[in-house]
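1. need a 3D model of the sequence below.
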Amino acid sequence: MIKNIISGALIGIANIIPGVSGGTVALLLGVYEKLTESIGEFFTTSKNKKIESIKFLSQIFVGVIIGLLAFAKIIGFLYANYKEGTSFFFLGLIVASLPLVLTHRESKIINKPGKLWFLFGLLLMTTFTVFQSFYGNGDTSSKVYILTGGYTIKLILAGTLAGGAMVIPGISGSLLLVMLGEYYNILGFVNNRMIIPVALVGIGTIIGIVGFARIIDKLLKSHRDNTLYFIIGLIVASLVEIWPGFTLTLSNSITNIIIFSLGIYIVKLMKKLEGNKE
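-> As a prediction, this is how the structure comes out:
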């Protein structure tokens, strides 16, 4: 029980860091196969197996919540006080994740459909960015925010996409939240204990974990390369939104380079550990 809760906490912490995959951490901890089996076969398995799955998933879930609540404040503090450095750390994580996604291809040759799916991902992410510029989000700096019908749908959608990504090794759910422009908003909701928007994201996350992950899994099996190129398109487009600008001083430049390199190192270390586990 304690082991499962600790594993869940580490998965939760991983899911809150853009570029780091909770699925990868689950794989490293040796709980990934049981986790996906418990979720994917829950409605078709026997009663005894259902009870066992509920116990296991409940323990993992408690751990995830602990990890999210504990680490959300740290990330929020760093972004509020060291925005440029925190953004460069995330950029390092994301840039390092690009070649790792490519390693999962079946063919090393990029065909025309692959290029089109990459452009589609790029266009979709750009569309989200433009959409956000016209429709502002809630003010998470205080408990006063505007929860419109459109924003309600967006929060559920964001949770769905993030939830679907959480169970796929190598794909970061929090990275998708960054792409959607909701990452720091959701951190603010969690830190300020805003029940309604957190619940909306939670509903979407459950939908994503149960349903959307199955869809992505099938796509990766039947159209693996095109799906990966689409994901890369999303990631590349997200870099523009994350870019914080650059303060041109010697000390600041060196600090940003070190922090950026640290982000790259962490992703490579995670990949190395994953390879050793396999």
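
2. going by C-alpha atoms from here, please, whenever you check contacts or count neighbours.
-> Noted.

3. gap between Ile264 and Leu93?
-> From Ile264 across to Leu93, the span is 5 Å (C-alpha to C-alpha, to the nearest Å).

4. ok, these two, which is more surrounded?
-> A side-by-side neighbour count of Ile264 and Leu93, using other C-alpha atoms under 10 Å, places Leu93 first with 25 against 21.

5. run this one through as well so I can compare:
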Amino acid sequence: MKGFSAGVMLRGAAMGAADIVPGVSGGTVAFITGIYDQLIESLKACNLQALKLLFTRGPSAAWQYVNGGFLLSLLLGIAISVLSLARAISWALATHPLLLAAFFFGLILASALFVYQQIPGRGQPVGFVVLGLVFALVISALRPAEVPVNMLTVYGAGAVAICAMILPGISGSFILLLLGMYEPIINAIKSMDLGMIAVFMLGCATGLMLFVRLLSYLMHTHRRSLLATLTGILLGSLAVIWPWKLSSAGRLLTDEHSVDWHNVLPMQYAEQADPQWLMCALLMAVGFATVLLLERVASRN
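-> The predicted model follows:
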């Protein structure tokens, strides 16, 4: 397979696993593993020029133009991860929600610090960090809409959610929750409903091709401001992944995919159930260390 990379496929698998969890973005994984810029530019290259090369100079030229080996390796990893881990992560969300959330909390916190360190130049644009933080907190405060499940809404959900999935700090899964489309999409993956999956993927492709052009422009012309904003978004997304949550009535959440919640301290949660705070603290540290390890491996490569 020309241009295939096992390392990129593994990064894709990590992105796919992250995207399944509400509150975690695959774009965050892409950033901390050092492939974010390459991902954006490769996706941007999937344009009319690539199509022209396909018909004028053949598949090989078009493949090289779009960095096909990289994209194929990444998408293969994402697909394998989503199809194989959908059930496992759904099980973990249902049976060990505190522990899973704690791990990703540490991962996102370390990612925010990592992105902040990547801001070029002297003096950090704190205003954009605050802007990103407020934006993420507003998103986390939204509650789900009542959206009928049909092919049009599935297509639209894909187009919107993919923009969040590719952007570090905003969870595509959480956007699907807000749209009321998380359960239908996960169930379609579990049951291998190829029709719904195809429509969702078509929506993802449409949204992605439009959004990556904006991201590429911002990365090249306003990189400092963009990275500062992404730092704030990552910090704000910690409110979504915070492990200890109760329902609006102050009870334990009966549905792991519910967004009818508010964050509480571990001692408040202890009034309803075991907060498992020692194990959660350990897994937060493991998540934090995982980012440091990924960044170190990526920098060596």
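
6. after superposition, what is the TM-score?
-> The TM-score (TM-score structural alignment, normalised by the length of structure 1) is 0.73; 254 aligned residues with a C-alpha RMSD of 3.6 Å.

7. where's Lys108 of structure 1, which helix or strand?
-> If you go by DSSP states H and E, Lys108 of structure 1 is not part of any helix or strand.

8. just give me the neighbour total for it.
-> 10.

9. do the same with Leu278 of structure 2
-> A total of 9 residues lie near Leu278 of structure 2 under the criterion other C-alpha under 10 Å.

10. and Val236 of structure 1, how many residues sit next to it?
-> Val236 of structure 1 - counted by other C-alpha under 10 Å - has 18 other residues nearby.

11. find the residue closest to it in space, skipping its chain neighbours.
-> The shortest distance from Val236 of structure 1 to any residue other than its chain neighbours is 7.0 Å, reached at Leu122 (C-alpha to C-alpha, 6 or more residues apart in numbering).

12. kindly report the same for Thr28 of structure 2.
-> Nearest one to Thr28 of structure 2, counting by C-alpha to C-alpha, 6+ apart, is Pro168 at 4.1 Å.

13. stretch 91-105 of structure 2 aligns to what range in structure 1?
-> Mapping stretch 91-105 of structure 2 onto structure 1 (TM-score structural alignment) gives residues 77-91.

14. the matching stretch: how far from the chain's middle?
-> Centroid separation for stretch 77-91 of structure 1 versus its chain: 17 Å, with C-alpha atoms, centre = their mean, to the nearest Å.

15. distance of the residue nearest to Lys83 of structure 1 when sequence neighbours are not counted from Leu91 of structure 1?
-> Distances taken as C-alpha to C-alpha, 6+ apart put Pro244 closest to Lys83 of structure 1, at 7.5 Å, once the chain neighbours are dropped. As for Pro244 of structure 1, its distance to Leu91 of structure 1 is 10 Å (criterion: C-alpha to C-alpha).

16. looking at those two, which one has more neighbours?
-> Neighbour totals were compared for Pro244 of structure 1 and Leu91, and Leu91 leads with 25 against 15 (other C-alpha under 10 Å).

17. coming back round to it: which one in structure 2 is aligned with the residue nearest to Val236 of structure 1?
-> Alignment note: Leu122 of structure 1 maps to Leu133 in structure 2; criterion TM-score structural alignment.

18. pull the number of nearby residues for its match.
-> 23.

19. contacts for whichever helix or strand it is part of next, please.
-> Using DSSP H and E, Leu133 of structure 2 falls within helix 126-141. Contact with helix 126-141 of structure 2 is made by 170, 225-226, 228-237, 239-240, as judged by C-alpha atoms under 8 Å, 6 or more residues apart in numbering.
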